[in-house]
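> pasting the sequence and the predicted coordinates here, then a few questions.
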Amino acid sequence: MPLITTPSDLLGPIFDLSNNALSGSIFHLICQGENFSNNIEFLKLSKNHFSGDIPDCWMNWPRLRALNLGHNNFTGSLPMSIGTLSSLLSLNLRNNILSGIIPTSFKNFSSLEVLDLGENELVGSIPSWIGERFSILKILNLRSNKFHGDFPIQLCGLAFLQILDVASNSLSGTIPRCINNLSAMAITDSYDQAVILYSSLRSEGQSEIFEDASLVMKGVLVEYNSILNLVRSIDVSKNIFSGEIPVEVTNLQGLQSLNLSHNLLTGRIPDNIGVMRSIESLDLSANQLSGQIPQSMSNLSFLSHLNLSNNNLVGKIPSSTQLQSFGASSFAGNDLCGDPLSNCTEKNVLVPEDKNGDGNEDDDEDGVDWLLYISMALGFVVGFWCFIGPLLINRRWRCKYCHFLDRLGDGCFVRKCN
């Protein structure tokens, strides 16, 4: 279905043509629609079949507060003129075929609350100025692009951030310890204390929230809209992050979903992970984590999705109704023991650290044998030098001892004859 090019009947603050089968270019709508573009605050053309470049004439939309061109077939680079939309609160270009880097003109979005550029072919590093310029950003979705380089520590300054998704890129380095500065994710009472997301994106006289978001939760792609303001999620999976899981992440006690899977993370799972009582989905699979599963994990009463598979975890799975409710696949590819692993044997139970350094400790029986041999040797040495030794050294003692033996022998002979 071709694009309607005379939308005079759709004048008003909201222009919504989403969820149709519209196709073709949007050049005429964006660049030659001055008769109505000056009044539009919400432009939503998502979930259509639009194609071609995104036009570079957004200076014609001075009042625009929300732009959603997601789920189309747009190609080319991001137009610089989008940066002229200084009143923009939400930018959604998800699931297109956009390439190039994030333009520096985006720095002008000082009031931006939502930036969703996921599922494109954007390249370069994640700009550090996102954490410096977008001070009230609540959603940052850069999923499934071609970003590389370190995770900018400046992103830790996004105190209002509730959703962070940089999965499926080529990001490297370590997960910064300053991640605990994402204070909106530390709020545990979502209903009373949550930042009311998108309250500014409601049009006067409208009751529906304009924005939505697609997130991978519990291993499944889920689309959120009306309850999006209550969601708190971090997904950095399928990158090249290394180092340990920062213990500071456990300060984010309002976090509902944490996905660190398919990286090169090492070390242990933080011992106090059980304080993250709001966690519903935890995926640490396909890393190089070692040590035991922390006992505190049994305190995660809301946990409904867990994947610890394909790591180097050892020992016994902590006993709890919660952990034993998951299938064996959640713990596969480790050296773990205990329910729900059906083929578990006692050899999997973690034993004390090997003091010999050869990977194998002596068993209990070998320990007893060595003690016996040592005791016998000591007894022989002590007995020899306490009794036989003095006789060999002192001639007088030897004579008296011989006389004693002679008298003892004579006494025994007399008693036998009688």
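Cool, the structure landed. What you see is a predicted model, and the numbers here were worked out from it, not measured in a lab.

> all contacts plus neighbour counts: C-alpha atoms, from now on.
OK.

> was I right to think residue 296 contacts residue 277?
No: taking contacts as Cα atoms under 8 Å, residue 296 lies outside contact range of residue 277: 10.4 Å.

> which of these two has more neighbours?
The neighbour count for residue 296 versus residue 277, taken as other Cα atoms under 10 Å, is higher for residue 277 (20 against 15).

> what about the closest residue to that one other than its chain neighbours, distance to residue 79?
In space, and not counting its chain neighbours, residue 277 is closest to residue 300: 5.3 Å by Cα to Cα, 6 or more residues apart in numbering. Distance from residue 300 to residue 79, counting by Cα to Cα, to the nearest Å: 45 Å.

> what of residue 37?
From residue 37 to residue 79 the distance is 18 Å (Cα to Cα).

> tell me which of the two has more neighbours.
residue 37 (24 against 17).

> would you map the helices across the stretch 1-150 of the chain?
27-31, 34-37, 129-133 (DSSP state H, counting those that start in this stretch).

> please tabulate these in JSON lines, including the columns distance to residue 69.
Converted to JSON lines, the helices of the stretch 1-150 of the chain look like this (distance: least, Cα to Cα, whole Å):
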{"stretch": "helix 27-31", "distance to residue 69": "12"}
{"stretch": "helix 34-37", "distance to residue 69": "16"}
{"stretch": "helix 129-133", "distance to residue 69": "21"}
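
> for those helices, which one sits closest to residue 93?
helix 27-31 (15.3 Å; Cα to Cα).

> helices or strands up against the closest one?
The helices and strands touching helix 27-31, judged by 3 or more Cα pairs under 8 Å, 6 or more residues apart in numbering; DSSP states H and E, number zero.

> which stretches in the stretch 251-400 of the chain count as helices?
Using DSSP H, counting those that start in this stretch, helices in the stretch 251-400 of the chain cover 364-383, 389-393, 395-417.

> what's the separation between the residue nearest in space to the middle of the chain and residue 158?
The chain has residue 260 as the residue nearest its centroid, 2.8 Å off, counting by Cα atoms, centre = their mean. Look at residue 260 and residue 158: by Cα to Cα, they are 20 Å apart.

> and the comparison structure, right after this:
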Amino acid sequence: MFRASGNLLRLEVGSDWAPPPQLNDLGLGLWRLGPRFPSWLQSLKLLNSLNLSNSGISSHIPSWVFFNSVLYSIDLSSNLLTGPLPFISPITSILDLSNNSLSGTITNFLCYKPKLVRSIDLSENKLSGEIPWGMTRLEGLQSLNLSGNLLTGEIPEDVGAMRSLESIDLSQNQLSGEIPRSMSGMTFLSFLNFSDNKLSGRIPSSTQFDGFNASSFAGNLNLCGLPLARNCSNVPAPGQDGIGNGEEDEGHVYEQWYFYVSIAIGFIVGFWGVVGSLALSRSWRYGYFRFIDSLWYKFRTG
């Protein structure tokens, strides 16, 4: 194990320096390593934990950094990293790439081993696009921070499947749509921040959500319901028809109307098709009653 993070001085590491290859825990936070990743990292095949936070690295993240099959904790926060997110090692449990300049989208590479991932922090970058649906498969995830990016689209509906989640921060993005109702069942959730987005509709009502204050939802102009002061008098509750549902509601009402009219017409045609025929034709009427009498006689005589 080699740890030197947290020093008050900005220390420099020479290009010819390299830690022993059998090292499994490397912490060089606040050491001046940049602008590029040190090439000697490739020789550390047994590395379990890597901390190069605040080290002045300003290049892309080379793919070989994550090819280590035993690397489970990665902290590259507070650097000047650029470019897209790389492929992440399948066993990565703790990932911190916050406070960089990473761009591009968040792809489903994070979902390789759902039960192993515990913490993801991609905050304060320049990531765009939607939150991938595959993130909801991270069953063991306890902390998720995607704040301070350029994310758009809706929060995945299946986010409630992440039952182990204790903290989620999606603030300061451009997310839209409603807060998924599935989140009401996230019993371990103790911290939530959805502020400064474009979310709309009702805030879910549940024991979990009742514990969050207004600041968790502030900055969403079309969001309503407790703990916000904005009421939802003009917003229909989930599953109810109301103003603002547009063509979908109109189509639903039309289908209901067509269904009931069809039943009424079928009843009228069927009823008068039989009764009318018996009333207009004496022979049919006599034949019908003789048929009924014969059935009754057979029933009584066994």
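Perfect, thanks for sending it. Treat the numbers as computed from the prediction; the structure is a model and nothing was measured.

> what range in structure 2 does stretch 168-180 of structure 1 sit on?
Aligned by TM-score structural alignment, stretch 168-180 of structure 1 falls on residues 99-111 of structure 2.

> ditto for stretch 37-52 of structure 1
By TM-score structural alignment, stretch 37-52 of structure 1 lines up with nothing in structure 2.

> so how far does that stretch reach from one end to the other?
For stretch 37-52 of structure 1, by Cα to Cα, the gap between its terminal residues amounts to 21 Å.

> counterpart of the residue nearest to the centre of structure 1 in structure 2?
By TM-score structural alignment, residue 260 of structure 1 lines up with residue 146 in structure 2.

> measure the closest residue in space to its match that isn't next to it in sequence to residue 296 of structure 2 for me?
Leaving aside its chain neighbours, residue 146 of structure 2 sits nearest to residue 123 (4.6 Å; criterion: Cα to Cα, 6+ apart). Taking Cα to Cα as the measure, residue 123 of structure 2 falls 83 Å from residue 296 of structure 2.

> between these two, which one's more packed in?
residue 123 (24 against 12).

> residues near whatever residue of structure 2 lines up with residue 313 of structure 1, how many?
Using TM-score structural alignment, the equivalent of residue 313 of structure 1 in structure 2 is residue 199. Neighbour count for residue 199 of structure 2, taken as other Cα under 10 Å: 25.

> so residue 199 of structure 2 touches residue 177, yeah?
Yes: the criterion here is Cα under 8 Å, and residue 199 of structure 2 meets it with residue 177 at 5.1 Å.

> the stretch 251-400 of structure 1: strands as residue ranges?
257-259, 264-266, 281-283, 290-291, 305-307, 312-316, 335-337 (DSSP state E, counting those that start in this stretch).

> output those in CSV; the columns should cover distance to residue 232 of structure 1.
Below are the strands of the stretch 251-400 of structure 1 laid out as CSV (distance: least, Cα to Cα, whole Å):
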stretch, distance to residue 232 of structure 1
strand 257-259, 7
strand 264-266, 22
strand 281-283, 11
strand 290-291, 27
strand 305-307, 15
strand 312-316, 27
strand 335-337, 31
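
> so which of these gets nearest residue 361 of structure 1?
strand 312-316 (16.1 Å).

> so which residues make contact with the closest one?
288-293, 333-338, 348-350 (Cα atoms under 8 Å, 6 or more residues apart in numbering).

> go on, stretch 93-110 of structure 1?
Contacts for stretch 93-110 of structure 1 (Cα under 8 Å, 6+ apart): 68-89, 116-124, 127, 129-130, 133-135.

> in PyMOL, select just the buried ones from these.
To isolate the buried members of the contacts of stretch 93-110 of structure 1 in PyMOL, using 16 or more other Cα atoms under 10 Å:
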select buried, resi 68+69+70+71+72+73+74+75+76+77+78+79+80+81+82+83+84+85+86+87+88+89+116+117+118+119+120+121+122+123+127+130+133+134+135
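
> so how far is stretch 281-289 of structure 1 off the chain centroid?
Between the centre of stretch 281-289 of structure 1 and the centre of its chain there are 7 Å (Cα atoms, centre = their mean, to the nearest Å).

> in structure 2, which residues correspond to that stretch?
Against structure 2, stretch 281-289 of structure 1 falls on residues 167-175 (TM-score structural alignment).

> before we move on, what about stretch 136-149 of structure 1?
Using TM-score structural alignment, stretch 136-149 of structure 1 corresponds to residues 70-83 of structure 2.

> which outside residues touch that stretch?
Contacts for stretch 70-83 of structure 2 (Cα under 8 Å, 6+ apart): 45-61, 89, 91-104.

> buried set for that stretch?
So stretch 70-83 of structure 2, judged by 16+ other Cα under 10 Å, has buried residues 70-82.

> distance from the chain centre to it, please.
That offset, for stretch 70-83 of structure 2, works out to 23 Å (Cα atoms, centre = their mean).

> touching, residue 221 of structure 1 and residue 213? I think so.
No: contact criterion Cα under 8 Å: residue 221 of structure 1 and residue 213 do not qualify, at 10.2 Å.

> structure 2: which residue goes with residue 106 of structure 1?
By TM-score structural alignment, residue 106 of structure 1 lines up with residue 41.

> how about residue 338 of structure 1?
Looks like residue 338 of structure 1 aligns to residue 225 there (TM-score structural alignment).

> so residue 248 of structure 2 lies in a strand, does it not?
No: assessed with DSSP: H, G, I helix; E, B strand; the rest coil, residue 248 of structure 2 is helix; it does not lie in a strand.

> from residue 255 of structure 2, how far out is it?
On the measure of Cα to Cα, residue 248 of structure 2 and residue 255 of structure 2 end up 11 Å apart.

> what does residue 14 of structure 2 give?
Residue 14 of structure 2 is 75 Å from residue 255 of structure 2, by Cα to Cα.

> no further queries at this time; thank you.
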